[in-house]
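[1] how would this look folded up:
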Amino acid sequence: MRSSYLFTSESVSEGHPDKVSDQISDAIVDLFLSKDPEARIGCETLTTTQLVVLAGEIRCKGVYENGGWVDGALEEIEKTVRNTVREIGYEQDGFHWRTLSFQNHLHAQSAHIAQGVDASGNKDEGAGDQGIMFGFACDETPDLMPATLYYSHKILEQMAADRHSGAAPFLEPDTKSQVTLRFENGVPVAATAIVVSTQHAPGYDEGEKEAQLHAYVKKVVADVMPAALLSDETVYHINPTGSFEIGGPDGDAGLTGRKIIVDTYGGAAPHGGGAFSGKDPTKVDRSAAYISRYLAKNIVAAGLARRCTIQLAYAIGVSKPLSLYVDTHGTGTVGDDKIEQAIQSIEKLGGLTPRGIRTHLGLNKPIYRKTAAYGHFGRKPEGDFFSWERTDLVEDLKAALA
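    This is a model prediction of the structure:
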């Protein structure tokens, strides 16, 4: 690893058009899982000016049965979509939860896919798709996340909280942030640049109102980031294009799954390429990425490494992973191969099969809308939510390595 370097990560708010799409898709996942824990969902969302379109494949008792929609299901789906947009805060002429047009093109899941995924006879449930998934953890922040992404998320979370509470009424939903940190010997020592572009009410692009907006953003940054990282040399770019009144789906079309680096590790770790939102947990794009993060985080939390990358690989219809790879980037206290063996020996992980992952992390529940903005990782586990952020595997790993 280089001893001195700059690194940057970005985040986008819940009002970013792609994140609006992610949240709608995951709200549909939650709706279906609340009806049927074994539901199969692959829901993609398009958002643009005054329009939301759903497309994808489903199977769900109580919603879609015998090749058709159950009475009231279509109305409940549309209500879920509109409520999601309303909760984000869109009541603009170009995108309004009440008046937008809605199209639903969800249809039945392919029987050929279903036969590969479903358990039958002596066959265990198979993976919902082929692919590679990565998990990552490092000791740069208390939540064991890359610092650049962690602070990018926290800036936007605070701004969104202030917008919803009325503390910052000049803010509109669509916002982006970017944090550049200088690292010395792998440790973040200074913020060299902060970028925040936020949609705003009319008039906040000049004069005293513009100065008020800039001062507000700098205060949020100061509240969120450690004081030791900020200095007079930190460069701020706040709404560098000037005006930002037109935003959200009215300003730029949104699609599910276009912010997968924001969703994961901000570019500090590899990504397998598969999106998370809109997918039920039989899709290993989602569930295996969650268990990979869980494993990496517990490895770092156990003091076995300062940085850890995990890779898992699956084939559609096959239950057992094709490979497990551990890389502690030269920071491990034991060999990476020993950690791989320890993981494979822990029975509660269920062999890292799709069913084993879902059982251990409790994924067959309506828990996904909360994941769809401000990152799937580095969040506080609470009840059923963000179970993959728990560090309850630490003692098992230590015992397996003893």
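
[2] switch to C-alpha atoms for all contacts and neighbour counts from now on
    OK.

[3] For the stretch 301-402 of the chain, just list every one of the helices.
    If DSSP state H, counting those that start in this stretch is used as the criterion, the helices of the stretch 301-402 of the chain fall at 336-345, 354-361, 394-401.

[4] Relative to Ala119, which of those is closest?
    Distances from Ala119 to each of these were compared using C-alpha to C-alpha; the shortest belongs to helix 354-361, at 9.7 Å.

[5] Let me know how buried the residue lying closest to Lys320 once chain neighbours are set aside is, in neighbour terms.
    In space, and not counting its chain neighbours, Lys320 is closest to Thr353: 5.0 Å by C-alpha to C-alpha, 6 or more residues apart in numbering. Here the count is done by other C-alpha atoms under 10 Å, and Thr353 has 23 residues near it.

[6] dump the residue contacts of Thr353.
    For Thr353, the contact set (C-alpha atoms under 8 Å, 6 or more residues apart in numbering) comprises 126-127, 319-321.

[7] Let me know the closest of the residues you listed to Ile24.
    Of all the contacts of Thr353, the one sitting nearest Ile24 is Ala127; the distance, using C-alpha to C-alpha, is 24.3 Å.

[8] Tell me who's in contact with that closest one.
    Counting by C-alpha under 8 Å, 6+ apart, Ala127 touches 116-117, 282-284, 314-319, 353-354.

[9] One more sequence to fold, the one below, so I can look at both together:
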Amino acid sequence: MNDIFANTETMQENEHPRFYTAESVMRGHPDKLCDLIADNVLDECLKHDPASRVACEVMATHGHIIVAGEITTSAKPDVFNIVRDTLRDVGYDPKDYQIDCYIHDQSPDIAGAVEPELADGEDEDTLGAGDQGVMVGYACNETPEYLPMPVVAAQRLVTLLEISRMTGVIPDIGPDGKVQVTMEYNGDTPVRITTVVISVQHQPDTDLDDLFEKLKKNIFPLAFKGMPADDVEIMLNPSGKFVQGGPDADTGLTGRKLMVDSYGTFAPHGGGAFSGKDATKVDRSGAYMARYIAKNMVAAHLADRCQVTLAYAIGQAEPVMVDVNTFGTCDACEDDCLAAAVRKAYDLTPAGIIKQLNLTNPIYKYTAAGGHFGRKDFPWEKVDNMSDFISYIQ
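    Purely as a prediction, here's the structure:
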């Protein structure tokens, strides 16, 4: 058991337990299927034209996939085959779906605000924000991923369910499913996982008791490794059968799993979805940059928890707000001092963020499912030397 749990019995008596819940969903969940399709379209555009402007929305329902949005690019994405390939990869038969595509160019008003005509000598890399909005990044020292423990547990469970299905270790599992992890906290310390809810699609003749035993043997030990889960209540398919899944059972839309994509109930969300948007849309790039800054502050031991909030106005390059909240866990300086240091140490313009995090690379299909944060191969998850930042703290 990790040292973080060693002193839970010595907590002050006046600290009342609190409970937090995190959720994650499988790739075949209708909403996640839509996110995957949208990000695959984005990646295909970026492969051939890194300057592509993409705002792709997808709807999936019984026998029907609709792709719509604004795309300005020199690439020629084959949307119909992208949809078919994504359906097949997730575990659905493309022949079961009619595909409609309604794509047009980006609004000239938005395009002119994002990339205005430049005066002589003006920086060609200047980009205005693709929209107004608020973006939040969060990090804490509960796990090696610098994420809250129930968030990590939920993501692990979904990843292991996917692997077990694709490798045939548990062939009864279907492509659709979701998990929910509830954890008890004493103060800011995670004490124990109390309840896990798993709803997963399965074959018509699957025995749920047998499926539970397979999950108990192959998934739970890995999912909860290093976590206090000795007394957890696990509920498998509490509604009973889950045979019909995916778009046949429920309509899906892009951007409808915002808290699954980010930090659950541990941090607020600005409201802007991530998937299907290129990096000039600060809904996405700003959220990635805020996470990058928050994670690096915690990794540098400046704080135990950190929330970074950015706000932008459409067409304007610099953020209209930078806020840092360390929840009283930073001894180096006050939060307003940290916010001022963030403005000095980081280029928070869309162009600066895109350059810092290399966001013109076609990597977005990997973000669409399993959470946008916590996986070290994403550039916004990189931990850097913070000496330059620390030099700005006064």
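
[10] Please state their TM-score.
    The pair, once superposed, lands on a TM-score of 0.92 when counted by TM-score structural alignment, normalised by the length of the second structure; 374 aligned residues with a C-alpha RMSD of 1.5 Å.

[11] just to revisit the earlier point, in TSV, list the contacts of Ala127 of the first structure along with distance to Cys138 of the first structure.
    Compiled in TSV, those are given as follows (distance: C-alpha to C-alpha, whole Å):
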residue	distance to Cys138 of the first structure
Gly116	36
Val117	34
Thr282	27
Lys283	26
Val284	23
Tyr314	25
Ala315	29
Ile316	31
Gly317	33
Val318	31
Ser319	29
Thr353	25
Pro354	26
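
[12] Can you tell me which of those comes closest to Lys398 of the first structure?
    When these are ranked by distance to Lys398 of the first structure (C-alpha to C-alpha), Thr353 comes first, at 22.3 Å.

[13] which residue lines up with that closest one in the second structure?
    Using TM-score structural alignment as the criterion, the counterpart of Thr353 of the first structure in the second structure is Thr349.

[14] how close does that match get to Gly270 of the second structure?
    Here Thr349 of the second structure is placed at a distance of 18 Å from Gly270 of the second structure (C-alpha to C-alpha, to the nearest Å).

[15] Tell me the counterpart of Pro247 of the second structure in the first structure.
    Using TM-score structural alignment, the equivalent of Pro247 of the second structure in the first structure is Pro249.

[16] Mean deviation, the helix or strand encompassing that match versus the second structure?
    Pro249 of the first structure is part of helix 248-251, with elements assigned from DSSP states H and E. Helix 248-251 of the first structure, aligned to the second structure and superposed, deviates on average by 0.6 Å (mean C-alpha distance after the TM-score superposition for the first structure).

[17] Give me the contact list for that helix.
    The set of residues external to helix 248-251 of the first structure that reach it, using C-alpha under 8 Å, 6+ apart, is 15-17, 47-50, 94-95, 173-174.

[18] mind redoing it with 6 Å?
    Contacts of helix 248-251 of the first structure with the rest of the structure, by C-alpha atoms under 6 Å, 6 or more residues apart in numbering, involve 16-17, 47-49, 94-95, 174.

[19] ditto for stretch 89-104 of the second structure
    By C-alpha under 6 Å, 6+ apart, the list of residues contacting stretch 89-104 of the second structure from outside reads 28, 63-70, 84, 87, 175.

[20] can you tell me which two in those are farthest apart?
    Distance extremes for these: the farthest pair is Glu70 and Pro175 at 29.2 Å, using C-alpha to C-alpha.
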